[in-house]
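> Sharing a model that was predicted from the sequence below.
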Amino acid sequence: MNRSKILGLAIVGAGAIALSGCASIREPSGYIVDATLLQSVQPGIDNEQSVVGTLGRPTFESQYGEKTWYYVSSTSGRKPFVRPRIQQHSVLAVKFDQAGNVVSTEQSGIDKVVYLSPDGDATPTLGRERTFLEDLFGNIGAVTQPGVGPGQ
């Protein structure tokens, strides 16, 4: 091979390596979705035990209201040195009755994702703002003696 062909191949190789560094990085997280398993959960037939056996433990459970298990899956993509963005997102909500039987299942996608951007550096709260010195010396004299005060 002559010298110009070797130099040309080296430049093409270096360009390919440089471009591969700019490729998007896919990062899956959460529950790994299997469409066959999702369709196998049937309202009126399955209960908590069978759902755990089929889908595994949920990503999280509802704390208030009717008992609901959520299976959350996301795939984000990002280029190097850029903040990741969600490309795919799905949530399977399995609702149960008081006896632990499946009442309904609902699947939602990326259309329900909300992007929040905070407003400013501080979250507004009720009450007055205190200075550093007020925080530092504010409790002097407010501490009661042992055995004296509320709940004693």
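Thanks, I have it.
> CA only for contacts and neighbour counts going forward, please
OK.
> Against Gln107, how distant is the residue of the chain most remote from its centre?
Relative to the centre of the chain, and counting by C-alpha atoms, centre = their mean, the farthest-placed residue is Asn2 at 55.5 Å. Counting by C-alpha to C-alpha, to the nearest Å, the gap between Asn2 and Gln107 amounts to 61 Å.
> Alongside the first one, take a look at this:
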Amino acid sequence: MDSRLKRFTFFCVAGLTAAYLAACSPQIANRGNLPEPEDLAQIKVGQSTKGDVTDLLGTPSSVATFDPNVWLYISRQVETLAFFKPEVTKQEVVVISFDAANRVDLVKEYHLEDGKRVEPSDRVTPTAGRELTILQQLFGNLGRFSDTAK
């Protein structure tokens, strides 16, 4: 009976240790569409067309807002450890620009180090109108509606 208790205790401790170690391992999430380097090397500036790029790399992650001839292939790797804030560990952006004849004009790669931090503004845009209390909102429409179904 004593050996069974020792084995049970050993398996419980081993199970709890395994669960503890598994909980502390980071969760890695890969997102986006990053082309393979050998596929990217096949794109020739001045020769490859939009169709060639689509065949090699697939559809872009995004198209530039103000210029549909600029395609973006974006990839990001994020690690999350337990309850801590997620951290971007790897980010790559491939920008492909096309000229008026739909031929590749520019191929440029950006990495995490090339990014710039943007701090949001805490200013508030004022709006027209007035703020209502909850009671004004609840009772404000009493008596305003007429019976139009007659």
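Sure thing, it's come through. Since this is a predicted model, take the numbers as computed values, not measurements.
> Quick TM-score on the pair, please.
Scored against TM-score structural alignment, normalised by the length of structure 2, the superposed chains reach a TM-score of 0.74; 131 aligned residues with a C-alpha RMSD of 2.5 Å.
> name the element Thr17 of structure 2 belongs to?
Secondary-structure assignment from DSSP states H and E places Thr17 of structure 2 in helix 2-24.
> Off-centre distance for that helix?
Average the C-alpha atoms of helix 2-24 of structure 2, do the same for its chain, and the two points are 38 Å apart (C-alpha atoms, centre = their mean, to the nearest Å).
> The helix or strand that comes right after it corresponds to what range in structure 1?
In the C-terminal direction, the helix or strand that comes right after helix 2-24 of structure 2 (DSSP H and E) is strand 27-32. Using TM-score structural alignment, strand 27-32 of structure 2 lines up with residues 25-30 of structure 1.
> That stretch: average distance to aligned residues in structure 2?
For stretch 25-30 of structure 1, the mean distance to aligned residues of structure 2 following superposition is 0.6 Å (mean C-alpha distance after the TM-score superposition for structure 1).
> And the contacts of that stretch?
Taking C-alpha atoms under 8 Å, 6 or more residues apart in numbering as the criterion, the residues outside stretch 25-30 of structure 1 that touch it are Thr59, Tyr71, Val72, Ser73, Ser74, Thr75, Ser76, Gly77, Arg78, Lys79, Pro80.
> The third one - nearest residue in space that isn't next to it in sequence?
Leaving aside its sequence neighbours, Val72 of structure 1 sits nearest to Val91 (C-alpha to C-alpha, 6 or more residues apart in numbering; 4.6 Å).
> Run a quick neighbour tally on the one you found.
21 (other C-alpha atoms under 10 Å).
> Please settle this for me: is it part of a strand?
Yes: secondary structure assignment (DSSP: H, G, I helix; E, B strand; the rest coil) places Val91 of structure 1 inside a strand.
> Check the alignment and tell me where it lands in structure 2.
Superposed on structure 2 with TM-score structural alignment, Val91 of structure 1 falls opposite Val93.
> Quick check: the gap between the spatially most central residue of structure 2 and Phe10 of structure 2.
Centroid-nearest residue in structure 2, with C-alpha atoms, centre = their mean: Arg31, separated by 6.7 Å. Taking C-alpha to C-alpha as the measure, Arg31 of structure 2 falls 40 Å from Phe10 of structure 2.
> Could you do Val95 of structure 2 as well?
Noted for Val95 of structure 2: a distance of 56 Å to Phe10 of structure 2, by C-alpha to C-alpha.
> Looking at these two, which is more packed in?
Using other C-alpha under 10 Å, the more surrounded residue of Val95 of structure 2 and Phe10 is Val95, with 19 against 12.
> OK, contacts around the more buried one?
Counted by C-alpha under 8 Å, 6+ apart, Val95 of structure 2 has contacts Val70, Trp71, Leu72, Tyr73, Leu106, Val107, Lys108, Glu109.
> Against Leu40 of structure 2, how distant is it?
With distances defined as C-alpha to C-alpha, the gap from Val95 of structure 2 to Leu40 of structure 2 amounts to 11 Å.
> can you check Leu132 of structure 2 too?
58 Å.
> next one: Gly51 of structure 2
Following C-alpha to C-alpha, the distance that separates Gly51 of structure 2 from Leu40 of structure 2 is 14 Å.
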